[in-house]
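*Asks:* okay, predicted coordinates and the sequence, questions at the end:
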Amino acid sequence: MFILVIAAFGLSLWAQYKVKSNFKKWSKVGAASGKTGADVARQILDRKGLYDVPVEAVRGTLTDHYDPIAKVVRLSESVYHGHSIASVSVAAHEVGHAIQHQEAYGALVLRHKMFPVVNFTSGVAPLLLMGGLFLQQLNLIGLGIILFSFAVAFQLITLPVEFNASSRAKTLMLSEGLVRNDEERGVSKVLGAAALTYVAAALMALFELINFIMIFLQGSDEE
């Protein structure tokens, strides 16, 4: 199981590399539409009736996100101003989350409800697990496992949210004529690499949880 955790960590590093390399590659390929990421985001939002959702530029690289509290799509400056396949793909993906919010997409709603709990448990669980292992206290390990399981569930719920947003992005860009059929491969490469990072994170969290459970069960047998 420890080997699986290491393998998942390796997959996570590789996924991050793929995200950066694919984004860099397709950032050099201009979209035939000539539109910027901001243009694409605005056009899709307006078509879906989300006129009150603004599109803002933020500093940083790959800092793009949809803020469900402020109801705003925030794009990194390179995506906001960029005319590339990478820029329009990332912008459309974030708009996909705004549309999910509008439609009360089940997995997204559940993730939002879980966030306050996970924000707390993800900070406390490692302390309990490490403390339990150091002090050889199974009760602390058990409590840590319970709290850590919320973080794992959150990671797993994130998967359909991200894959659905990417699927929406590709469909909308093609139907709106924002990318041509021959540009679809680039869109898939950019969005697929990004999705892989979430898969790697979910696997690593899941394997870590199983590893702690096995430690707990082994300790119980010894008692």
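*Replies:* Received, thanks. Residues are numbered from 1 along each chain as shown.
*Asks:* C-alpha from now on. contacts and neighbour counts both.
*Replies:* OK.
*Asks:* with adjacent residues omitted, what lies nearest to Tyr51?
*Replies:* The shortest distance from Tyr51 to any non-neighbouring residue, by Cα to Cα, 6 or more residues apart in numbering, is to Leu45 (6.5 Å).
*Asks:* list the buried residues for the helix or strand where the one you found lies?
*Replies:* Taking DSSP states H and E as the criterion, Leu45 maps to helix 37-47. By neighbour count on 16 or more other Cα atoms under 10 Å, the buried set for helix 37-47 is Gly37, Ala38, Asp39, Val40, Ala41, Arg42, Gln43, Ile44, Leu45.
*Asks:* one more structure, for comparison:
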Amino acid sequence: MIDSSYWILFIVVSILPIWASLKLQNTFNKYSRVRSLSGYTGEEAARRILMINHLGHIGIKPVRGSMTDHYNPIQKEIGLSQTVYSLNSIAAVSVAAHEVGHVLQEADHYNALTLRHKLLPVTRFADSAAIPMVFLGAITSFQGLAWIGIILFSFTTLFSLVTLPVEFNASKRAIVALSQSGILSDEELDGAKEVLNAAALTYVAGAAVSMMMLLRLILIYGGQNRD
């Protein structure tokens, strides 16, 4: 039986992603209106940092949407969203530098990033199979199947936890790169930190929700076994 304190915590944790998303949007919008003194666009900032680090072979392309920025390690290509690629705001260069941070991690063989890459295949499978297996196990009263689903779901939780140091480290590298390259001044770096910290909160919220969901599944099916 799950007591009321769990449900209160569950509700609070469930609200976190909404709050984190709104905070990120507000912070990004705020610094999207502040032009960088250097005049670098997101694409130019990313290119400069890559060249300084002898990584000029990495491609950069515009992608549709907002907050769709990413680094594709297979294609060796950075995708920058429409609100980042061609704009010269503090928000744009900060996000672009963060994606370059992932490239720097890969070049340095950053352990957490290597682990995340290894977890990715099983996590993709778990994302699609875990919950259906749990429900199928519940419907058929086949507890073994439900527990297999829970174990699979634990991989998605582990992936979200491993993602945290990867994202925080990429942001740390971004701030250092923006400073050393002269793309942002010391005063502008405070704004960049605000943007990247707000982005990091979305990953923290996601990890918290995943852990809470895993705990809920364990409590439900663990309680059934005890019964």
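*Replies:* Right, received. Where do you want to start? Being a predicted model, the structure only gives us computed values, none of them experimental.
*Asks:* nearest to Gly10 of the first structure, of the buried residues of helix 37-47 of the first structure?
*Replies:* Gly37 (31.4 Å; Cα to Cα).
*Asks:* quick one, what contacts Phe142 of the second structure?
*Replies:* Leu136 (Cα atoms under 8 Å, 6 or more residues apart in numbering).
*Asks:* how about it, what's its match in the first structure?
*Replies:* When the first structure is aligned by TM-score structural alignment, the residue opposite Phe142 of the second structure is Gln137.
*Asks:* do Asp69 of the second structure as well
*Replies:* Asp69 of the second structure maps onto Asp64 in the first structure, by TM-score structural alignment.
*Asks:* do Tyr203 of the second structure as well
*Replies:* By TM-score structural alignment, Tyr203 of the second structure lines up with Tyr198.
*Asks:* same deal with Ser14 of the second structure?
*Replies:* In the first structure, Ser14 of the second structure lands on Phe9 (TM-score structural alignment).
*Asks:* state the distance from that match to Lys24 of the first structure.
*Replies:* To Lys24 of the first structure, Phe9 of the first structure is 23 Å away according to Cα to Cα, to the nearest Å.
*Asks:* these two: who's more crowded?
*Replies:* Just comparing Phe9 of the first structure and Lys24: by other Cα atoms under 10 Å the higher neighbour count belongs to Phe9, 17 against 13.
*Asks:* which element, helix or strand, includes Asn22 of the first structure?
*Replies:* Here Asn22 of the first structure is assigned to helix 2-26, by DSSP H and E.
*Asks:* what comes up buried for that helix?
*Replies:* In helix 2-26 of the first structure, counting by 16+ other Cα under 10 Å, buried: 5, 7-9, 11-12, 15-16, 18-19, 22-23, 25-26.
*Asks:* quick revisit: surely the residue nearest to Tyr51 of the first structure and Gly96 touch.
*Replies:* No: using Cα atoms under 8 Å, Leu45 of the first structure is not in contact with Gly96; the gap is 9.1 Å.
*Asks:* stretch 24-39 of the first structure maps to which residues in the second structure?
*Replies:* Against the second structure, stretch 24-39 of the first structure falls on residues 29-44 (TM-score structural alignment).
*Asks:* what's the straight distance from one end of that stretch to the other?
*Replies:* Rule used - Cα to Cα; the end-to-end distance of stretch 29-44 of the second structure is 20 Å.
*Asks:* excluding sequence neighbours, find me the nearest residue to the match of Tyr203 of the second structure.
*Replies:* Leu159 (6.4 Å).
*Asks:* returning to that earlier point: show the contacting residues for the match of Asp69 of the second structure.
*Replies:* Counted by Cα under 8 Å, 6+ apart, Asp64 of the first structure has contacts Val58, Val73, Arg74, Leu75, Ser76, Val90, Ala91, Glu94.
*Asks:* cheers, nothing more for now.
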